[in-house]
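In: Give me coordinates for this.
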Amino acid sequence: MSSAHVTPGSVPGPKLAAHFASLEVQKHAARLGMWLFLATEILLFAGLFACYAAYRFLFPEAWAASSRSLDLTMGTINTVVLITSSFTAAMAVHYAKEGKNKMVGHMNVLTLLMAVGFLVIKFFEYKHKFHIGTLPGRYYFYEGIQLPGAPMYFSVYFASTALHALHVVIGMTVLAFATVRAYRVGDFSANNYTQVELGSMYWHLVDLVWIFLFPMLYLV
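Out: Next up, the predicted model:
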């Protein structure tokens, strides 16, 4: 069933696992599990942020010069794209609660399109850096910035943005599953929207991490 609005009782509700006392407890456990998972993801990026802070303190001039070599326009566009995609992901949860499955699918499709746009822009950024030689570590050969610490800046840049891009792809996969379910099964409703909610939570993490990366890398 894939109608725009699902009438309560017209589709089967969520299944209760045997080890949960009720659906409410099951939903709470799912949310708690996602929050704990997101906390571990934040710890993962926190290690990179700590490296960033340490090397920025050691090489402030190289950090400032390297940051100015980045394409601020592309970085800004990507920031706007991700913030907008978080809005559409949140709207998918809103429509899921109302049982409007087609709108859930539409919102997720918009989110996925913006995610693709983000990755395409990042691809062109990477391509330019490979061309001019602003690469990590011993692969750095850019003549425009010959300061101690510049190769380390781009090591941190590529490590953090590539890891973030991987999370974008993972988030797209999660949202794609919810999108297919919304269109084909159409069973999201006020009592059954956990999958959409958890996918949206993960996508907000992707957005949040970039909100930190953008000023750290592009605006220092």
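
In: drop to CA atoms for contacts and neighbour counts, all remaining ones
Out: Will do.

In: For whichever helix or strand Ala54 is part of, what is the distance to the chain centroid?
Out: Assessed by DSSP states H and E, Ala54 sits inside helix 23-58. Distance, stretch centre to chain centre, for helix 23-58: 13 Å (CA atoms, centre = their mean, to the nearest Å).

In: now stretch 172-180
Out: Relative to the mean C-alpha coordinate of its chain, stretch 172-180 is positioned 13 Å out (CA atoms, centre = their mean).

In: Same check on stretch 109-119?
Out: Computed by CA atoms, centre = their mean, the chain-centroid distance of stretch 109-119 equals 10 Å.

In: Apart from its neighbours in sequence, what residue is nearest Arg181?
Out: For Arg181, ignoring the flanking residues on the chain, the nearest one in space by CA to CA, 6 or more residues apart in numbering is Asp187 at 7.8 Å.

In: To check against the first, give me the structure of this:
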Amino acid sequence: MSPVGDDTALLPHDEAYDERAFGFWLYLMSDAIIFALLFATYQIMAGDIAGGPQGSDLFSLPHTFGETLLLLTSSLTFGLASLALDAGNRRRVLAWLGVTFVLGLGFLAMEIHEFHGMITRGAGPDRSGFLSAFFTLVSTHGLHVSAGLVFILVMTVQVVVKGLSRPVSSRLERLGLFWHFLDIVWIGIFSVVYLPGILR
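Out: All right, here's what the predicted structure looks like:
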């Protein structure tokens, strides 16, 4: 008899992994809906500056480009980790996961620095509808990046302890989906929030 709540215990391994992958795709779709709503809210609130600063006063294209470069490069390095996973090379998987973590951490540090600079200038989320929508959208993405970094650390430990077993490989594949999804969302933020804000 299967443990309580474990509906996959009686399934063949491949079918169980397929179910987990399907469940993760459902999670990503629900996350995409959340971000779509946040993008829509930002678009509605973007012009509501309430006499305060607007994007052109606050955003720095070189800074944002640096963030974008870090995150897109981290997507490339995770792709290299996936290739190493396919080749069964545990050492390279660990190396590329480490590089991906450092790049993601750098992105997060730049984002926190940007938020701190805006808040110290009196442009916090309570200043206007525009800033409230901006901080909500961008910080939600930042929280996801933070979760991704924790996920990378957990998977690094699992690769060290358990090697590239089927369960570990399956989790790494789902982590890859999550990380690449965050890159896609960031491209949307860069295109919808920062570029129009700077050019406005």
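
In: From Phe115 of the second structure, how far off is the aligned partner of the residue nearest to Arg181 of the first structure in the second structure?
Out: Matched across to the second structure, Asp187 of the first structure falls on Leu164, judged by TM-score structural alignment. As defined by CA to CA, to the nearest Å, Leu164 of the second structure lies at a distance of 39 Å from Phe115 of the second structure.

In: Repeat that for Glu67 of the second structure.
Out: With the distance defined as CA to CA, Glu67 of the second structure ends up 13 Å from Phe115 of the second structure.

In: what about these two, which has more around it?
Out: Remark: of Glu67 of the second structure and Phe115, Glu67 carries more neighbours, 22 against 18, as counted by other CA atoms under 10 Å.

In: Per the alignment, that one pairs with which residue of the first structure?
Out: With TM-score structural alignment as the criterion, Glu67 of the second structure lines up with Asn78 in the first structure.

In: Is the spatially closest residue to Phe151 of the second structure that is not a sequence neighbour part of a helix or strand, or is it coil?
Out: Excluding the flanking residues, the one nearest Phe151 of the second structure by CA to CA, 6+ apart is Leu175, at 7.2 Å. Taking DSSP: H, G, I helix; E, B strand; the rest coil as the rule, one finds Leu175 of the second structure in the helix state.

In: ok, how many other residues are close to Leu175 of the second structure?
Out: The criterion is other CA under 10 Å. On that basis, Leu175 of the second structure has 19 neighbouring residues.

In: Could I get the contacting residues of it?
Out: Under the criterion of CA atoms under 8 Å, 6 or more residues apart in numbering, the contact list for Leu175 of the second structure reads 148, 151-152.

In: per the alignment, it corresponds to what in the first structure?
Out: Residue pairing (TM-score structural alignment): Leu175 of the second structure is matched to Gly199 of the first structure.

In: My guess is Gly106 of the second structure contacts Leu70. True?
Out: Yes: the pair Gly106 of the second structure and Leu70 passes the contact test of CA atoms under 8 Å, sitting 7.1 Å apart.

In: all helices for the second structure, in order.
Out: Ranges of helices in the second structure, per DSSP state H, are 13-45, 55-58, 61-87, 90-120, 129-162, 166-189, 195-199.

In: For Lys97 of the first structure, what is the corresponding residue in the second structure?
Out: Superposed on the second structure with TM-score structural alignment, Lys97 of the first structure falls opposite Asp86.

In: Could you check how far that match is from Phe107 of the second structure?
Out: As for Asp86 of the second structure, its distance to Phe107 of the second structure is 27 Å (criterion: CA to CA).

In: and if you look at Gly122 of the second structure?
Out: Using CA to CA, we find Gly122 of the second structure at a distance of 23 Å from Phe107 of the second structure.

In: okay, the two: which has more neighbours?
Out: Between Gly122 of the second structure and Phe107, counted using other CA under 10 Å, the more crowded position is Phe107 (22 against 12).

In: Good, wrapping up.
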